[in-house]
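Engineer: only the shape, not the letters, is given here:
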């Protein structure tokens, strides 16, 4: 019974982790310039946000820290590294409301496969092995998307799309200048409905429109129709920190992402095969048996 409870808790933690990944790896903006703390003197707040949104394709890798609350799941903390080419992700996450035994998890996405590690607590349930390899189970993962295909969909997303939401805001404003992790930044804030954001895409090219449309889907699934956004832009016009808040069907979303670096090498290695349970093989063996 205890094993079943712990396993169910870890599945819940994996769901939280994938939600965190979807939200966190979608909150970067980047543009170029040498002006003061993320704003040209001649730019209005809306123009500064639009300029950042226009230059979101330059990011090839990033590292970030995330804290906040996920609807239904509760409080989370995470730190992650992500590479877009090749696609790879490493994330260590704590679901603070899941309990000490099951709330900590490490995810790795590498070579098209998703791995989840739960440390010593997981090893007690898996004959001493610390990792589960999910493989290509997305088609069997149901609505949770908790398989490699679901993870790959998140990794393939350009990690800048949510920051472009502010381009649809009708009330974006400059709040002031603030230091974030010792870096001087310009703080912007605005509210935007998903319909307003979608309407703002009508003049974009097809590829941009499709990419940004995808970023809407996770919010629609959660039942969020309006978000409040804060963005802190550093002197190089990178987003140093980002906060998104909204009312979902199953509770509040309130996530803050702090970006630690951009475009630096990211290496993600698969866990040792001898320390890994291959879930696809286990299911296949069970079916054959």
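Structural biologist: It's in. Everything numeric here is computed off the predicted structure, so don't read it as measured data. Numbering: from 1, shown residues only.

Engineer: please count neighbours and contacts with C-alpha atoms only from this point.
Structural biologist: Fine.

Engineer: from residue 199, how far out is residue 213?
Structural biologist: Using Cα to Cα, to the nearest Å, residue 213 is found at 11 Å from residue 199.

Engineer: neighbour count winner among those two?
Structural biologist: Neighbours per residue (other Cα atoms under 10 Å) separate residue 213 from residue 199, with residue 213 holding more: 16 against 11.

Engineer: does that one belong to a helix or a strand, and which?
Structural biologist: Using DSSP states H and E, residue 213 sits within helix 206-222.

Engineer: next structured bit after that helix?
Structural biologist: strand 226-233.

Engineer: ok, longest helix in this protein?
Structural biologist: Counting residues, the longest helix in the chain under DSSP state H turns out to be helix 2-24.

Engineer: by contact count, what packs against that helix?
Structural biologist: Packed against helix 2-24 by the contact rule (3 or more Cα pairs under 8 Å, 6 or more residues apart in numbering; DSSP states H and E) you find strand 61-70, strand 88-95, strand 104-110, helix 148-156.

Engineer: okay, now residue 257: neighbour count?
Structural biologist: Count around residue 257 with other Cα under 10 Å applied: 25.

Engineer: surely it touches residue 64?
Structural biologist: Yes. Contact criterion Cα atoms under 8 Å: residue 257 and residue 64 qualify, at 6.7 Å.

Engineer: put this next to the first one:
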């Protein structure tokens, strides 16, 4: 596997994962009723586990009630012995998924906006093709190419599919921790990838399950969420027959934090005359890597 377009590629993944991860904890807050012949103590344990599942499923709805928040994203990509890191800070509209951020990747700072499922980026150090200030990538088209649904990319309020992919046995309470000075409860969550939209294709790259960790505050809102995943490249992506298995893997760790709920989010698309559409190039690069 080759890491191509590292600067933009890493940031695009951050933008996409932002909504995917946030959607992963949403739902209607309902847990499935289950019969049990276990002992009273086991039933108590099951009840606590089910309660944790209910809280995790309801986390996005609780968070969305605040309408907006400040957001920080830290991401690390590793492949072929190389590591790419990016850090982003900004604000997000929790209902619509629009956001404004400043992202630093490989020593460069980039202004980034997501508006109506379209990603816009501006680098102060270089012009986009055609001498324009901004580039844009249509995340809906990128999602379609990757076999993802629109709800995973641009509509974080639609989270029913993720809720169904999380069962009682997939949620474990780790303990209590402070995140940015706020008391939180830490849970480990396992998602059944096959139950997600586009799950068959996702399973080929991610495996059968997707591990997540979430930290919820006393109001049940997301304060931090982390995904550590390993993506498997197709065998044909390896140029050398003697490459080790690890050379066909891309490891990605994404940590998102939320604070200052209710903050103002001013996410507007740049003037059209200042924007170069790079969606076609992004799709072309995606085909090469896939």
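Structural biologist: That came in fine, so what should we check first? Because the structure is predicted, anything quoted here is derived from the model rather than measured.

Engineer: export the helices and strands packed on helix 2-24 of the first structure to CSV and tack on distance to residue 182 of the first structure and mean neighbour count?
Structural biologist: Listed next are these as CSV, based on distance: least, Cα to Cα, whole Å; neighbours: other Cα atoms under 10 Å:
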stretch, distance to residue 182 of the first structure, mean neighbour count
strand 61-70, 15, 21
strand 88-95, 24, 23
strand 104-110, 28, 22
helix 148-156, 29, 20
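
Engineer: what does residue 50 of the first structure align to in the second structure?
Structural biologist: Aligned by TM-score structural alignment, residue 50 of the first structure pairs with residue 54 of the second structure.

Engineer: host element of that match?
Structural biologist: Using DSSP H and E, residue 54 of the second structure maps to helix 40-57.

Engineer: just the buried positions in that helix, please.
Structural biologist: The neighbour-count check on helix 40-57 of the second structure (16 or more other Cα atoms under 10 Å) flags 46, 49-57 as buried.

Engineer: can you give the contact residues for that helix?
Structural biologist: 25-31, 36, 163, 166-173, 187, 214, 220 (Cα atoms under 8 Å, 6 or more residues apart in numbering).

Engineer: which of those residues fall in helices?
Structural biologist: Taking DSSP H, the ones among these that sit in helices are residue 163.

Engineer: are any of the contacts of helix 40-57 of the second structure buried, and which?
Structural biologist: 25-29, 31, 163, 166-168, 170-173, 187, 214, 220.

Engineer: just to revisit the earlier point, out of the buried residues of helix 40-57 of the second structure, which comes closest to residue 194 of the second structure?
Structural biologist: Among the buried residues of helix 40-57 of the second structure, residue 57 lies closest to residue 194 of the second structure (Cα to Cα), at 17.8 Å.

Engineer: what separates the closest one from residue 166 of the second structure, distance-wise?
Structural biologist: Distance of residue 57 of the second structure to residue 166 of the second structure, computed by Cα to Cα: 8 Å.

Engineer: tell me how many other residues crowd residue 2 of the first structure.
Structural biologist: The tally of other residues near residue 2 of the first structure (other Cα under 10 Å) stands at 7.
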